[in-house]
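**Student:** Give me a model of this one.
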Amino acid sequence: RLRTAAEGLAAAATARATAAEAEAQAAARRATTAEAAAQDAARRTGFAEEARRLAEAQAAEQVRLADSARAQVALLTRQIESLRAEIARLVAALDLEEAQGRDREAQITLLGQRLNAALAARVEELQRYRSDFFGRLRQVLGERPEVRIVGDRFVFQGEVLFGPASAELSDEGRRQVRDLARVLLEIAPQIPQDVAWVLRVDGHADRTPIRSQRFASNWELAAARAIAVAQLLIAEGLPANRVAAASFGDTQPIDAGDGPAAFARNRRIELRLTDR
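**Tutor:** Just a heads-up that it's a prediction; the model follows:
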């Protein structure tokens, strides 16, 4: 009985040992599973932490980018406002310049109108004195065929004043020029001082070539004749600043003919009362 009891106890102990071993194995398996679960949880926790850190970093980067974008927008806004202000200033300056330009144009137009009116008045005044001058010359010189009025010019034929191919005034020529000077001296004081009149003495020649040691061309002959008349007018008392001499040679004929009569008409001294 004791043996049987011992065997029973041994079997029971064995069973308990087997059960304990099984329990230990199960516990080991549970521990392994728990460890695996713990490791998995740890891994998951690490992933979550990494994801959290990554998310935080991304969020911080987004905040930084947003702040940078807002700063860029603010800078661009300030630049746009500055450009708008500059454009407004330029537009205002252009408007002012255009307004001033219109004012200047109006002033220039007004001044031009006044100047034209003043010039027209002076021309009219000079025309009146020119008419008086020509009228007085007609009275003094009479109706002589060798002295005539052509437009606004008083014309002396060359033969009236000078000998052939000569620039020396003849006695008759001196008398004619002195009569002319006397008329001018009577009229000159009546002309206002601010009327810039001048008596222009124009010398003209025909186109016959001149053969003279003194004059190389008809232009020089015509110039010498005009100067001779001008010098005598000044010697008779006409102010030198009111007398001018010019030569046109044979360039402005009044008769295009080829005969002696045409040539005689082209040899002439013309007097013109004009402005400077």
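
**Student:** contacts and neighbour counts: CA atoms only from here.
**Tutor:** Noted.

**Student:** Just to check, Val155 is in contact with Arg265?
**Tutor:** No. If you go by CA atoms under 8 Å, Val155 and Arg265 don't touch, sitting 9.7 Å apart.

**Student:** just the strands in the stretch 51-200 of the chain please.
**Tutor:** 147-150, 153-157, 197-204 (DSSP state E, counting those that start in this stretch).

**Student:** Tell me which of these lies nearest to Glu105.
**Tutor:** Relative to Glu105, the nearest member of these by CA to CA is strand 197-204, separated by 31.8 Å.

**Student:** Glu168: how many residues sit nearby?
**Tutor:** By other CA atoms under 10 Å, 16 other residues sit near Glu168.

**Student:** Tell me which residues touch it, please.
**Tutor:** Phe162, Arg225, Ala228 (CA atoms under 8 Å, 6 or more residues apart in numbering).

**Student:** Now, those residues that are in helices?
**Tutor:** Residues of the contacts of Glu168 located in helices (DSSP state H): Arg225, Ala228.

**Student:** looking at the contacts of Glu168, which has the most residues close by?
**Tutor:** Arg225 (29 neighbours).

**Student:** any idea how far that one is from His204?
**Tutor:** Arg225 is 9 Å from His204, where distance means CA to CA, to the nearest Å.

**Student:** same check, this time on Glu105
**Tutor:** For Glu105, the distance to His204 - CA to CA - is 45 Å.

**Student:** In terms of neighbours, single out the busier of these two.
**Tutor:** Taking other CA under 10 Å, Glu105 and His204 do not tie; His204 has more neighbours (31 against 12).

**Student:** Report the contact partners of that one.
**Tutor:** His204 neighbours (CA under 8 Å, 6+ apart): 219, 222, 247-253, 266-270.

**Student:** Recalculate using a threshold of 7 Å.
**Tutor:** Ala222, Ser247, Phe248, Gly249, Asp250, Asn266, Arg267, Arg268, Ile269 (CA atoms under 7 Å, 6 or more residues apart in numbering).

**Student:** tell me the SS of the second one?
**Tutor:** In three-state terms, and counting by DSSP: H, G, I helix; E, B strand; the rest coil, Ser247 is strand.

**Student:** from memory it sits against Ala222, does it?
**Tutor:** Yes. Ser247 is within contact range of Ala222, at 5.5 Å (criterion: CA atoms under 7 Å).

**Student:** Sequence B follows; please return its structure for comparison with A:
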Amino acid sequence: MARARTRARPFDYWPGFVDALSTMLLLFTFLLTVFMLAQFFLAREVTGKDEAMARLNRQIEELSSLLALERAGKTEADEKASLLASNLDVSEKERAKLQGSLAQRAAGDAGALALSAEKDATARALGQIEILNQQIAALRRQLAALEDALAASEKEGAQSQAKIADLGSRLNIALAQKVQELSRYRSDFFGRLRQILGERPGVTVSGDRFVLQSEVLFQSGQASLDDAGRAELDKIAVALVELQNEIPPDIPWIARVDGHTDKRPIQSSQYASNWALSAARAIAVAQYLVSKGVSPQRVAATGFGEFQPLDSGEGPDADKRNRRIELKITER
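**Tutor:** Here you go, the predicted structure:
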């Protein structure tokens, strides 16, 4: 009878379920820890890049100031060299003139007795020639020194230019990395929107823009969101709030809301033109996103009216495609 009761007892699944649940909890805890560590190291890396960019900007400013000073010094040295060259030319002309005068006097007195006055004049001329020779030699030394200084200045200027070019290249690389980071976040955002909204009619992705047909959000000729439109925007707002919490604050980005209409003239006393209607719809969407937690510093609203059509054809289908709200993650 004991064996019969043992065989009749139902199988106990509870211990196996508890083991599976414990394993899943441990796995989730491990994945959460890995994610937190990855976020920590990513934040440290971004902070290091920002500090490096700040140092590069300061070095560029210092080198630019030094280069400006060197250029000013080079200009002054060029002016001094030009003045010295002019003085040297004048001195050489005076020396040649005195030497010619001395030669004429010597030729005129070759057949006559040398008088005391002529000897004195000759001695004075020779003394002036010697002084001029000394001045010319001094001017030439000054010119040589200026040329050496100019050569050194040009060399330092070339080195400074090379440093500035290198720093500019490094700065461009850092900026390109920021753009790539924004592109990655933008791609993740659109991937989330695809998952959230699914394959819904009137909602498409075109390049780097998320497109919602106006009929999904508004009644014809109106800029007030209907209940169905608010429900769709609630999903987009959730994804935007997650995005603004993930993107580092030093990356300048905005979610740009663009309003578009068809080209048919508007029949409304409330809106003077399709342009006004498209702007009002874009503002309504932007304000609703802000009300759901999106930072107003990260949202911009623009109205394009009928001037940026997706379909240049005629007929109701083309008009329907052109009536739309576009959401684009872009640089500020």
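
**Student:** TM-score of the superposition?
**Tutor:** Once superposed, chain against chain, the TM-score is 0.74 (TM-score structural alignment, normalised by the length of structure 1); 222 aligned residues with a CA RMSD of 2.0 Å.

**Student:** Show me which of the contacts of His204 of structure 1 is closest to Ala181 of structure 1.
**Tutor:** Closest approach between these and Ala181 of structure 1, by CA to CA: Ile269, at 14.8 Å.

**Student:** separation between the closest one and Leu161 of structure 1?
**Tutor:** 9 Å.

**Student:** State the span of structure 1 onto which whichever strand or helix holds Thr47 of structure 2 is aligned.
**Tutor:** Using DSSP states H and E, Thr47 of structure 2 sits in helix 14-108. Per TM-score structural alignment, helix 14-108 of structure 2 has no counterpart in structure 1.

**Student:** Give me the distance from that helix to the chain's centre.
**Tutor:** 17 Å (CA atoms, centre = their mean, to the nearest Å).

**Student:** name the helices or strands packed onto it?
**Tutor:** helix 116-197 (3 or more CA pairs under 7 Å, 6 or more residues apart in numbering; DSSP states H and E).

**Student:** mean shift between the helix it packs on and structure 1?
**Tutor:** Taken over the aligned residues, the distance from helix 116-197 of structure 2 to structure 1 averages 2.0 Å (mean CA distance after the TM-score superposition for structure 1).

**Student:** relative orientation of that helix and helix 14-108 in degrees?
**Tutor:** Here the directions of helix 116-197 of structure 2 and helix 14-108 differ by 160 degrees (axes from the mean of the first three to the mean of the last three CA atoms, to 10 degrees).

**Student:** thinking again about what came up before, which residues do Ser247 and Ala222 of structure 1 both contact?
**Tutor:** In contact with both Ser247 of structure 1 and Ala222: Gly203, His204, using CA under 7 Å, 6+ apart.

**Student:** who's more crowded, these two?
**Tutor:** Higher neighbour count among Ser247 of structure 1 and Ala222: Ala222, with 30 against 22, using other CA under 10 Å.

**Student:** Just give me the match in structure 2 for the more buried one.
**Tutor:** Under the alignment (TM-score structural alignment), Ala222 of structure 1 maps onto Ser278 of structure 2.

**Student:** Surely that match and Ala301 touch.
**Tutor:** No. The criterion here is CA under 7 Å, and Ser278 of structure 2 misses it with Ala301 at 9.8 Å.

**Student:** count of residues packed around the residue in structure 2 that Leu76 of structure 1 lines up against?
**Tutor:** Residue pairing (TM-score structural alignment): Leu76 of structure 1 is matched to Leu132 of structure 2. Leu132 of structure 2: 17 surrounding residues under other CA under 10 Å.

**Student:** Show the contacting residues for Leu132 of structure 2.
**Tutor:** Leu132 of structure 2 makes contact with Ser91, Arg95 under the criterion CA under 7 Å, 6+ apart.

**Student:** If we use 10 Å, what do you get?
**Tutor:** Leu88, Ser91, Glu92, Glu94, Arg95, Leu126, Ala138 (CA atoms under 10 Å, 6 or more residues apart in numbering).

**Student:** any idea what Asp103 of structure 1 aligns with in structure 2?
**Tutor:** Aligned by TM-score structural alignment, Asp103 of structure 1 pairs with Gln159 of structure 2.

**Student:** One more: Glu236 of structure 1?
**Tutor:** In structure 2, Glu236 of structure 1 lands on Lys292 (TM-score structural alignment).

**Student:** Quick check: closest non-adjacent residue to that match.
**Tutor:** Excluding the flanking residues, the one nearest Lys292 of structure 2 by CA to CA, 6 or more residues apart in numbering is Ala237, at 6.3 Å.

**Student:** what's the spacing between the corresponding residue of structure 1 for the one you found and Ala188 of structure 1?
**Tutor:** In structure 1, the residue matched to Ala237 of structure 2 (TM-score structural alignment) is Ala181. Noted for Ala181 of structure 1: a distance of 10 Å to Ala188 of structure 1, by CA to CA.

**Student:** Mind listing the shared neighbours of the two?
**Tutor:** Here Ala181 of structure 1 and Ala188 have Leu238 as joint contacts, going by CA under 10 Å, 6+ apart.

**Student:** the more surrounded of these two?
**Tutor:** Ala181 (20 against 17).

**Student:** can you list residues touching both of Ser278 and Ala301 of structure 2?
**Tutor:** Asp258, Gly259, Ala284.

**Student:** between the residues you listed, which is nearest Glu154 of structure 2?
**Tutor:** Using CA to CA, these come closest to Glu154 of structure 2 at Asp258, 53.1 Å.
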